[in-house]
Structures are given as structure tokens and as C-alpha cells.
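S.K.: Make a model of this:
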Amino acid sequence: MKKQMSGITLASIYIGTVIGAGFASGQEIIQFFVRYGKLSILGIFVATILFCILGVKLLQIVYSKKINRLEDFLYLYFKRKTIIFINIWLIGLLFVTFFIMLAGSGAIFKEYFQIDQLYGIIFMAFICFIVLITGVNGIAKANILLIPFLIIIICYIGIYVVYNNTFIFSQLAPDNIFKISEFSLDLNSLIWLGSAILYVAFNSISVIVVFSSLRSLIVEKKCAVYGGVLGGVGLGLMALLINLSLLILYNDIVGLEVPMIAIASTVGYVSKRLYSVVLLVAMFTTAIANGYGCVLRISNLLKINEKITSLLVCCISVPMAALGFKRLVTFFYPIFGYIGVLFLAALIIKGKKMN
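M.R.: Predicted structure coming up:
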């Protein structure tokens, strides 16, 4: 039972780290997958495999190399001077991801709960601060409690939409959906494959930061495999269902800031409200994961108390988040995706040299 709980805990944290506002809202899925039409299904299949490999490999390294913090992981691959540069870059990445989650929560509060966007952002920042000061144990407990609810609702909405629109989905043929200008469906192109790799690469950075502090939760090496595969498959399943829902109802949601809420509303009023909560949960779990990583990096680099750093990060993020969720996702995510590819390439090259 202890081994099973270890795997489930690791998978929950894995999913919670990745499935943030962009994922659950549908914006990330549109940006990296839906735009390629039916080929997006292949892209998600590839991304799922890569997520499984990434999760297993990272957790195994953390366990076997006895890694307790990110610096321990980086020292395996890079020199001290390089690590200083990487730390500065990671602070930027984690901080941006954190305030994008806050921006998403503001959009949800404004559009679906009729609460001013700024108040929504401030509320989410405050809740994140409370969890951040509790450390990795608080983050683990939050994910174990919230992720099952998130998975159940996303799967229910996705399955409902696909099941009740099987005819529409069957009509997604060259004479229909391929004509939509937003979709790039050149079968001779492998852009969809590159986009899938880019998506995993972007998310991998946050995963590395979070996983490097989870050694105490890995009971044995098999738990690393279980947690990595379960987390990767869970992410792939939810991405697939969201992707199919967006493909089927694309004409109804194009241009919306939070498209999955519109899709949930087709199921019913209760589903719409539930999915609004799902989005807030997704934003919260990813925000605390990235926020905690950012706090650790700043605290370690500048030798500042973690609680004070948590307060500073949350306060500074509020005005940044006010810039708007969709604008931030569109601008920052592809950029960090490309940088993530370079970072992973460096890890692979260094790893081969070490072997």
C-alpha cells in the first residue's frame, strides 16, 4: 500500500505541475495540437509517450542519484558557472508560469463568477502564498486531494461531448474541417510532431524543478516507474479528450479566452460551474508547483528567507498577471518551449558523455 501511495502521489504531483490554466482551459491544446486538425491526435499520442519517458527517467535519476534539490541534479550535467546562468533563466521561467496561472484565475473569476479580475488574481495569489510557506509536503497534500477531482470532471466532460457528437466527429474529413483556415493540415508536414515535442519540452523544465525535491516521496525505484507512467498516461488521456472536444466544437469556441468553459456549458449549467472550479484547481496546482520552484531558486541565489521570498513573488506577480491570460500564453509559451528544447538537448548530450 505504501508503494502504491508513493506512485499515486508522484503521479498526482506530475499531473498537477503540468495541467495548469493553459492546459485545462484549452488554450495550450489549441496552441500546440488542435491547430493541426486530426493530426493533433497523433501529436498527443507522441506527447503522451514522451511524458511517460520524461517522468520515469527523471524520477529514477532523483532516486538513484539521491537528489534532494535542483542544484544536485544540475551538478550532474553542468559546471558551477553554467548553473548560475541556468538558475537565473529558471527563475524567469517559473515566475512567468506562476503569474500566467494567476492571470488565468482572474479571467475565470471575471467571466464566470462576475468577480473583478484583479480581485480574483489577488485571491489566488493569497491562497498560493499560504501553501508555498508550508513547503513540499503542503504541495503534495494539495495535489493528492485536488487532482482526482480534476481528472474525473475533465474526463466526464470530454467523454460526454465526444459520445454525443459522434456524427460530427465522423464528418471531420478533408471536405469539412480541413477547410478551416486556422488549421494547418499538410499531411507531408511534420510540424505537428515538432509542436508535440515542443510542448513536452516546455513543461519538462517545471517538472525537473519540482521532481528534484521529491526524493523523500519515492519509496523505491519501481515507484518512480509507476508514478512517471501513471502521470504521463493521465496527462495524455485528458489532453486527448480536451483535444477531441475542441475539434468537434471548434466553430463555437474559436477566439474565446477559455474555450473549455464554453464546451462544458453545452453539457449543462452544473457542468459549466464544475469546470470553472476545475480550471481554478488546475491553475492552483501548477501555480504552487512553479511558485515553489521559483521561491527556492531566488532564496538559494540571494540567500533570502523562503517565506519572505514567497511573499515577494506573490505580490510582484499580481500586476504582471493583470496583462491578460490569453496574451501571456500566446507570447511566452512558445518562447520557453524552444528554450526548453535546447535545455533538454544539453542534458541528453551531457548524459551521453557521462555514460
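S.K.: use CA for all of it now, contacts and neighbours both
M.R.: Noted.
S.K.: OK, contacts around Leu217?
M.R.: By Cα atoms under 8 Å, 6 or more residues apart in numbering, the contact list for Leu217 reads Ser6, Thr9, Leu10.
S.K.: Just the element for the first one, please.
M.R.: Here Ser6 sits within helix 2-18, counting by DSSP states H and E.
S.K.: what's the closest of the contacts of Leu217 to Ser276?
M.R.: Ranked by distance to Ser276 (Cα to Cα), those are led by Thr9 at 24.4 Å.
S.K.: Number of residues surrounding the closest one?
M.R.: 23 (other Cα atoms under 10 Å).
S.K.: Need the nearest residue in space to it, chain neighbours excluded.
M.R.: Closest residue in space to Thr9, ignoring its immediate chain neighbours: Ile144 at 6.1 Å, by Cα to Cα, 6 or more residues apart in numbering.
S.K.: Proceed likewise with the subsequent sequence, for comparison:
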Amino acid sequence: MIRSGLKWMFLIIGTTIGAGYASGRELWEFFGHESGLAILLFVIFFSVSCLVIMKVSYRRQSTEYRPVLREVVGKRLTRFYDFMIFIYLYTTTIVMLSGSGATGQAFGLPYWWGIIFIVLMLILLFLKDIRGVLSINEILIPVLLIGLLYVLLQFTIDEGLALFSHWHEQRNWMAAFPFTALNILPLVAVLGAVGNKVKSLGEIWIASIGSGVILGVISYIYNNSLIQIADELLLYEIPLFAILKNYSFGMLTFMSLLLWFAIFTTAAAGILGIVTRIKSIVHYPLWVIVSVILISMIPLTFIGFSSLISITYPLYGILNLYVLTRLLLFPLWLKKT
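M.R.: Purely as a prediction, here's the structure:
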């Protein structure tokens, strides 16, 4: 049970920790000063959301996200959110592919090399069906978490930072709602695809509480580190590099590799949500569907997506808040199960 619970926990974390989170940009956009309570609330909201989604998918024994979506948002809105989830996963995966191209450039490689590399790796990953995604998460996510935690704790020690010196005022507590909501749709899509593989309620509790606590601890330490260098963050597109500026080139290279891991696991989770939905319509092997989808995405990675993101992300934030509200008000449903 513990092994399976950890497997689902790593899947949840792999879905959540994308390049935006791992780079620190996403955390700084939502949190910053006076956000300790916001991060604590995020842990609670996130854990409850995962718990509800996994319990619904387990009870439904779902192989794709629509049965879960139907129970969470109701029949009337299912078709609308089904479309929104598909577009969200598609555009997010394109951004991840673009991120891989940018990471390749950081290592002196052509932009398209990074894109082709991640596309090939994703196709190979799905040759083993869903098992490939679960297996790679069990390997990469612990490495990513340990590496990120090591750098943040090392920075905290080197700079002599106090972890609990910013609790006198907590005016930013409302940030917990949009930050949690931002990650809800992909979780519905990914966890809805594995309901038939969950064997017990114990696995669900381990995965839900474990992922919330781990993300909460890392978010708190990360945010605390960023507060100390707030004045310098305007000079860095990737806040993590502001933390690493006085460290060795080897450490910078290692963390760049970890950022790519975050990109890869998020892209894999996005593709998982897409292909399990399509497979309910077209009955081809997953790797074939994955290949077609990724090939359709490649031309779009060469277009600037900043305008697309600036329009779609606020919209998703509003839509996700409704889903989050539905999930947090599900204790009534939990009593029935």
C-alpha cells in the first residue's frame, strides 16, 4: 500500500512541479512577503482536492477524466470543462516543449534540438503505456525534490536565513486560492486516468497528504529564500538563478538539468491526460496517439506564446476557482462514501 501510495504521490507532484514552479517564478508571482499562512492553506486545499479527485476516480474506476469531471462540476458543465481541460493540457504541453528548446539553448544547443529530444523521449515513455509515466516519475521526482531541497537549504544555511521570521503579519493569505486553483485542472485530468489502477483508500490518503505536505514544505522554504533576494529578482527571468548566482558552474548545470526534469514530467502528465481522453474515442496504442499529438505540436512551439498565455491563464484561473470551490465543499460527498 505504501509503495503504491508513493507512486501516486510522485505522479501528483510531477504534474504540479512544472518549469514555472521549479524555477521559482510561479511561487513569486503568487506568494512573496507575508505568505506563510497562504502556503499553509495551500497545503490543506491541495490535499483535500487530491483526496476528493482520487476518491471519485477510485470509486468510478475511471480510465480517463470525464467520469470524475462529471461528478465534480455536474453534468451541465462537463462538456464545457472537458473542452477547457483538453485545450489547457494541449497549450501547457506546447509551452513545456518550448521550455525544453530553451533549456537546450542554455547548453549551447540549437532550439529545435531540445524540442526534438523531448518529443522522442515522450514517445519512448509511452511505449510502455501508462506504466512508463508512473515509472519515470518514481525515478525523476525524488531526484528533483532532493536536488531542489538541497539547494534551498544550502542557501538558507549559507545566508543565515531564519525560516519563521515573517509570521507577524499574513495579509497575503488569499493567494492560497488562485495558487491551488491553478493546478486543479491538470490533476483532474491525470488522476482521472488512473482510477482503475488504485487498489485501496490507504493509497489515496498517502498520496494526497504526502504530496500536499511535500509541496508545502518546499514552497515555504523556496518562498523564504526568494524574499531575501527580492530586490534582485527583477534582473532574473528565472528566480532560481538569482539564488544560484554565487554557486559553482557545476551546481548551475545540475539545477538546469533538474529544471528539464520538471519540464519533462509535466509534459508527460499533460500528454497522459490528453491521450487517455482520446483513447476513449480512437482505439490505437497510446504511443501512436502520443506521436500524432506531439507532431501536431512541434510547429506551434516556434510561435511566441506569451500573448496566448497572458489571455488563457487568467481565464483558467477563474474557471479553476469554481472547480476548487466544488472540491473543497465535497465533505458532504465524502460522508456518503
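S.K.: so what number do they get for TM-score?
M.R.: Here the TM-score for the pair of chains, by TM-score structural alignment, normalised by the length of the second structure, is 0.87; 334 aligned residues with a Cα RMSD of 3.0 Å.
S.K.: by contact count, what packs against the helix holding Ser6 of the first structure?
M.R.: If you count contacts as 3 or more Cα pairs under 8 Å, 6 or more residues apart in numbering; DSSP states H and E, helix 2-18 of the first structure packs onto helix 136-163, helix 191-211, helix 221-248, helix 269-302.
S.K.: and Ile159 of the first structure, what does it touch?
M.R.: With Cα under 8 Å, 6+ apart, Ile159 of the first structure has these contacts: Leu241.
S.K.: same thing with Lys81 of the first structure?
M.R.: So Lys81 of the first structure contacts nothing (Cα under 8 Å, 6+ apart).
S.K.: and Ala162 of the second structure, helix, strand or coil?
M.R.: Under DSSP: H, G, I helix; E, B strand; the rest coil, Ala162 of the second structure falls in the coil class.
S.K.: Regarding Tyr77 of the first structure, what is its secondary structure?
M.R.: Three-state assignment for Tyr77 of the first structure (three-state DSSP): coil.
S.K.: my guess is it meets Ile349, correct?
M.R.: No. With contact defined as Cα atoms under 8 Å, Tyr77 of the first structure does not reach Ile349; the gap is 9.1 Å.
S.K.: Same list (the helices and strands packed on helix 2-18 of the first structure) but as a markdown table, adding distance to Ser170 of the first structure.
M.R.: Converted to a markdown table, these look like this (distance: least, Cα to Cα, whole Å):
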| stretch | distance to Ser170 of the first structure |
| --- | --- |
| helix 136-163 | 10 |
| helix 191-211 | 21 |
| helix 221-248 | 9 |
| helix 269-302 | 25 |
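S.K.: Check which residues of stretch 274-283 of the first structure are buried.
M.R.: Going by neighbour count (16 or more other Cα atoms under 10 Å), the buried part of stretch 274-283 of the first structure is Leu274, Tyr275, Ser276, Val277, Val278, Leu279, Leu280, Val281, Ala282, Met283.
S.K.: Against Tyr322 of the second structure, how distant is whatever residue of the second structure lines up with the last one?
M.R.: Using TM-score structural alignment as the criterion, the counterpart of Met283 of the first structure in the second structure is Ile263. Relative to Tyr322 of the second structure, Ile263 of the second structure is positioned 27 Å away (Cα to Cα, to the nearest Å).
S.K.: Kindly report the same for Ile123 of the second structure.
M.R.: Using Cα to Cα, Ile123 of the second structure is found at 34 Å from Tyr322 of the second structure.
S.K.: With neighbour numbers in mind, choose between these two.
M.R.: Taking neighbours as other Cα under 10 Å, Ile123 of the second structure and Tyr322 compare with Ile123 leading, 19 against 12.
S.K.: In contact with that one, which residues?
M.R.: For Ile123 of the second structure, the contact set (Cα under 8 Å, 6+ apart) comprises Trp287, Val290, Ser291.
S.K.: Can you show me which of the residues you listed carry over to the first structure?
M.R.: With both residues aligned by TM-score structural alignment, their matches' Cα atoms under 8 Å, the contacts of the contacts of Ile123 of the second structure that the first structure also has are Val290, Ser291.
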